[in-house]
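[1] Dropping a prediction and its sequence here:
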Amino acid sequence: MQFYYGNQMPLRILDEAEFWKHQEEEHTVVIRELVKGLEQEFVDALKKWEAALAETHQQVVRYIETVIRSGAQVTQELYQHVMQLVTFCLQQSDQFIQLCRQIKTESAAVSANATAKVVLDHIIRESEYFTGIAQTLLYNNQDGR
């Protein structure tokens, strides 16, 4: 992600969050469909994550609409709400990564499926990409805008 967006930065990070929350939501389905015989506890966890990620995705979309409507006048309060949402998205992605790692290491069905291991590694890397973007933005904005 480039950091030359100036006052469009809230919109840029929201665009990233919108894309990655949707990706993570889809990844829950990919894992369930790819890993035949996946243990029920992981199937249930992935279904809960799918719903939670969809909810976060919709919240990000609502904030995008709000920032767009505000034009060039993003208030400090709105900016802080966006940063809080980005923080939540970062934490959520970290937790999703933990679940993916747990599935990879604890699932007998995954241990017998080399393709599933590769896909899980890919999914983890993609979520880590988003967390890197979010962390950079948050650390660069600790002192406000």
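    On my side now, so go ahead. This structure is a prediction, so every number in the text was calculated from the model and none was measured. Residues are numbered from 1 along each chain as shown.

[2] rest of the way, CA atoms for contacts and neighbours
    Fine.

[3] And the helices in this structure?
    Taking DSSP state H as the test, the helices found in the chain are 9-34, 40-70, 76-106, 108-111, 114-140.

[4] I'd like these laid out as TSV, including mean neighbour count and distance to Met1.
    Conversion of the helices of the chain to TSV gives the following (neighbours: other C-alpha atoms under 10 Å; distance: least, C-alpha to C-alpha, whole Å):
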stretch	mean neighbour count	distance to Met1
helix 9-34	19	8
helix 40-70	17	17
helix 76-106	17	15
helix 108-111	16	33
helix 114-140	17	7
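
[5] so who does Asp15 touch?
    Ile64 (C-alpha atoms under 8 Å, 6 or more residues apart in numbering).

[6] and if you look at Arg62?
    Neighbours of Arg62 in contact, by C-alpha under 8 Å, 6+ apart: none.

[7] ok, structure two:
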Amino acid sequence: MQFYYGQQMPLRILDEAEFWKHQEEEHTVVIRELVSELEPEFVDALKKWEQALAETNQQVVRFIESVVRSGYQISDQLHQQVMQLVAYCLQQSESFIALCQQIKTHSAAVSSNHTAKVVLVHIIRESEYFIGIAQALLSSGQ
């Protein structure tokens, strides 16, 4: 993500967060569908994650609507709230990665499914990409 968006940067990062939270939500379904014999504790965890990611995605959408309604005149308070939401999204992605790592490492069903291992690595990399974007924004102070 480029950082030359100026005043629209908060909207740009929210756009990214919306996209990646939706991706992570879909990834919970992909894992469950791909690994038909996935252990019940992982299936349950993925279903809970699907709901949590959907809720975060909706929260991001509400912030996008607030930024748009403000006419892109973002108050310091709204900017701070956006940054806090981005930090939350980053932490959520880190926790989602931890679950994916746990599934990859501890699931007997995944250990015998090469495709599932490859897909989990891909899912982890995608979430890491979002984390990189979020960390860059948070460290830049924009």
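    That came through, no problem. Being a predicted model, the structure only gives us computed values, none of them experimental.

[8] Got a TM-score for the two of them?
    Remark: TM-score between the superposed chains equals 0.99 [TM-score structural alignment, normalised by the length of the second structure]; 142 aligned residues with a C-alpha RMSD of 0.5 Å.

[9] about what we covered before: would you convert the helices of the first structure into TSV that also reports distance to Phe3 of the first structure?
    Formatted as TSV, the helices of the first structure follow (distance: least, C-alpha to C-alpha, whole Å):
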stretch	distance to Phe3 of the first structure
helix 9-34	7
helix 40-70	18
helix 76-106	15
helix 108-111	39
helix 114-140	9
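
[10] I'd like the distance between Leu46 of the second structure and Glu25 of the second structure.
    According to C-alpha to C-alpha, to the nearest Å, Leu46 of the second structure and Glu25 of the second structure sit 9 Å apart.

[11] how long is stretch 69-78 of the second structure from one end to the other?
    One end of stretch 69-78 of the second structure sits 12 Å from the other (C-alpha to C-alpha).

[12] ok, residues contacting that stretch?
    Residues contacting stretch 69-78 of the second structure (C-alpha under 8 Å, 6+ apart): Gln7, Gln8, Val67.

[13] Recalculate using a threshold of 10 Å.
    7-11, 63-64, 66-68, 79-84 (C-alpha atoms under 10 Å, 6 or more residues apart in numbering).

[14] cool, stretch 95-115 of the second structure as well?
    By C-alpha under 10 Å, 6+ apart, stretch 95-115 of the second structure touches 24-25, 27-28, 31, 34-39, 41-43, 45-46, 49, 53, 89-94, 116-121, 123-128.

[15] Roughly how far does the spatially most central residue of the second structure sit from Leu11 of the second structure?
    By C-alpha atoms, centre = their mean, the second structure has its centre lying nearest to Lys21, at 3.7 Å. Lys21 of the second structure is 15 Å from Leu11 of the second structure, where distance means C-alpha to C-alpha.

[16] what's the answer for Phe63 of the second structure, then?
    Computed as C-alpha to C-alpha, the Phe63 of the second structure to Leu11 of the second structure distance reads 9 Å.

[17] do the same with Tyr5 of the second structure
    To Leu11 of the second structure, Tyr5 of the second structure is 9 Å away according to C-alpha to C-alpha.

[18] One more: Glu128 of the second structure?
    Plainly put, Glu128 of the second structure is 21 Å away from Leu11 of the second structure if you go by C-alpha to C-alpha.

[19] need the contact list for Ala17 of the first structure.
    Listed by C-alpha under 10 Å, 6+ apart, the contact partners of Ala17 of the first structure are 11, 23, 56-57, 60-61, 85-86, 89-90, 130-131, 133-134.

[20] just Ala54 of the first structure next, same as before
    So Ala54 of the first structure contacts Glu18, Lys21, His22, Gln23, Glu24, Glu25, Glu26, Lys48, Val60 (C-alpha under 10 Å, 6+ apart).
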